[in-house]
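Asker: no sequence on hand, only this structure:
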């Protein structure tokens, strides 16, 4: 039986080799999409450990970057099992980390899971200016716009970006995600939904399309 707690610990300890060995054994059994999603969630919990250790001064920027790469590799391994997608695109999502925030781990996890679910994802990266969201939304006409942020100041950037998008006449659904996001913040920002869990976020998007 898969030890999800062990997976969380391996991510938190940045034990890439051991983690990939566990994942290799896991995928040999052809897991279901739900089973694969629970592993991604366990990895997300491991990223919380990394974030906490960074805040406490135990880990450094290099460790955060390595953790992000570790998660990216994990998503690549699990992507074939996260959901069957064919040539039909479920919908289009414009995604980015808002201005003033340089974190991309949560964004990348969400992108990987959304792509596995059949979405076309246009990722404009980190520290994305308000105008970048507006311009790209006009260009690609996404059904959904996802804004990510880890820092508390990201909430103001999300609110300003949402106002600019609506002022530009863009009527895409807006979902926000990240540690500081709450129902109260979602309402203040003017977003349609919020999530702190990538799998849940993808389900919300699927409900919209």
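Answerer: That came in fine, so what should we check first? Predicted model, so just to flag it, every value in this text is computed and none were measured. Residues are numbered from 1 along each chain as shown.

Asker: only C-alpha atoms from now on, for both contacts and neighbour counts.
Answerer: Will do.

Asker: now do the helices in the chain.
Answerer: 4-12, 16-28, 33-55, 61-78, 105-116, 130-140, 154-167, 183-189, 198-208 (DSSP state H).

Asker: now do the third one: which elements does it pack against?
Answerer: On a contact count with 3 or more Cα pairs under 8 Å, 6 or more residues apart in numbering; DSSP states H and E, helix 33-55 meets helix 4-12, helix 61-78, helix 198-208.

Asker: what's the most buried one of the helices of the chain?
Answerer: helix 105-116 (a mean of 23; mean count of other Cα atoms under 10 Å).

Asker: the helices and strands packed on helix 33-55: which one's closest to residue 120?
Answerer: Judged by Cα to Cα, the one of these that comes nearest to residue 120 is helix 198-208, at 11.9 Å.

Asker: got another, please set it beside the one above:
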């Protein structure tokens, strides 16, 4: 039987190598060995996706390869996620989406999965989400956290409009705002009035927990 570290390494490698079929067998073997599903996602699949991201940054991978890596990651997540025990406690509700004009959602999807794994009740608005839809979803669902992302400098100021809209509706003080994405920085988050910034999915979990008083 393979050790936990060996299986985690294989999960990471199969994401990076775009092995969406082989990864299913490894994920099942991991669970059958009795290892925690959450660790498989955070310390295996996520690591592999980060390695794929580095290869993309170094121009060894292109968008097509990155999408195939994401397919492999999701194939593993589908198996591992089913075994994550649900907390009996009331979950913290959060809205997540990619701002209006931007259709890049790989990073958003990963953050969503990580937050779900951490126990958040995620309401996924998808990509290219209008400002008014962010505001409506946050208020209608009485969420405690709004997560917005953008991978384009031309669209990221839409996040500021969401924050301003929440303030105009009198809901800003009832919700925390976390932003992220390629061109987004901590200084930009402060500039638009967000509560926090995160540059990766693992950090997003820690930041979200702190914002919502769960740490």
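Answerer: Now that the structure is in, tell me what you want to look at. Values in this document were obtained by computation on a predicted structure and should not be read as measured data.

Asker: work out the TM-score between the chains.
Answerer: The TM-score (TM-score structural alignment, normalised by the length of structure 1) is 0.81; 205 aligned residues with a Cα RMSD of 2.7 Å.

Asker: can you put the helices of structure 1 in JSON lines and add distance to residue 177 of structure 1?
Answerer: Output for the helices of structure 1, formatted as JSON lines (distance: least, Cα to Cα, whole Å):
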{"stretch": "helix 4-12", "distance to residue 177 of structure 1": "21"}
{"stretch": "helix 16-28", "distance to residue 177 of structure 1": "26"}
{"stretch": "helix 33-55", "distance to residue 177 of structure 1": "13"}
{"stretch": "helix 61-78", "distance to residue 177 of structure 1": "17"}
{"stretch": "helix 105-116", "distance to residue 177 of structure 1": "8"}
{"stretch": "helix 130-140", "distance to residue 177 of structure 1": "16"}
{"stretch": "helix 154-167", "distance to residue 177 of structure 1": "10"}
{"stretch": "helix 183-189", "distance to residue 177 of structure 1": "9"}
{"stretch": "helix 198-208", "distance to residue 177 of structure 1": "8"}
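
Asker: of all those, which one is nearest residue 148 of structure 1?
Answerer: Once these are compared by Cα to Cα, helix 105-116 is nearest, at 6.1 Å.

Asker: quick one: residues contacting the nearest residue to residue 14 of structure 1 once chain neighbours are set aside.
Answerer: In this structure, residue 14 of structure 1 finds its nearest non-sequential neighbour in residue 67, 6.5 Å apart by Cα to Cα, 6 or more residues apart in numbering. Residue 67 of structure 1 makes contact with 11, 14, 47, 50, according to Cα atoms under 8 Å, 6 or more residues apart in numbering.

Asker: got those as TSV, with distance to residue 207 of structure 1 columns?
Answerer: TSV is the format used below for the contacts of residue 67 of structure 1 (distance: Cα to Cα, whole Å):
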residue	distance to residue 207 of structure 1
11	30
14	35
47	27
50	32
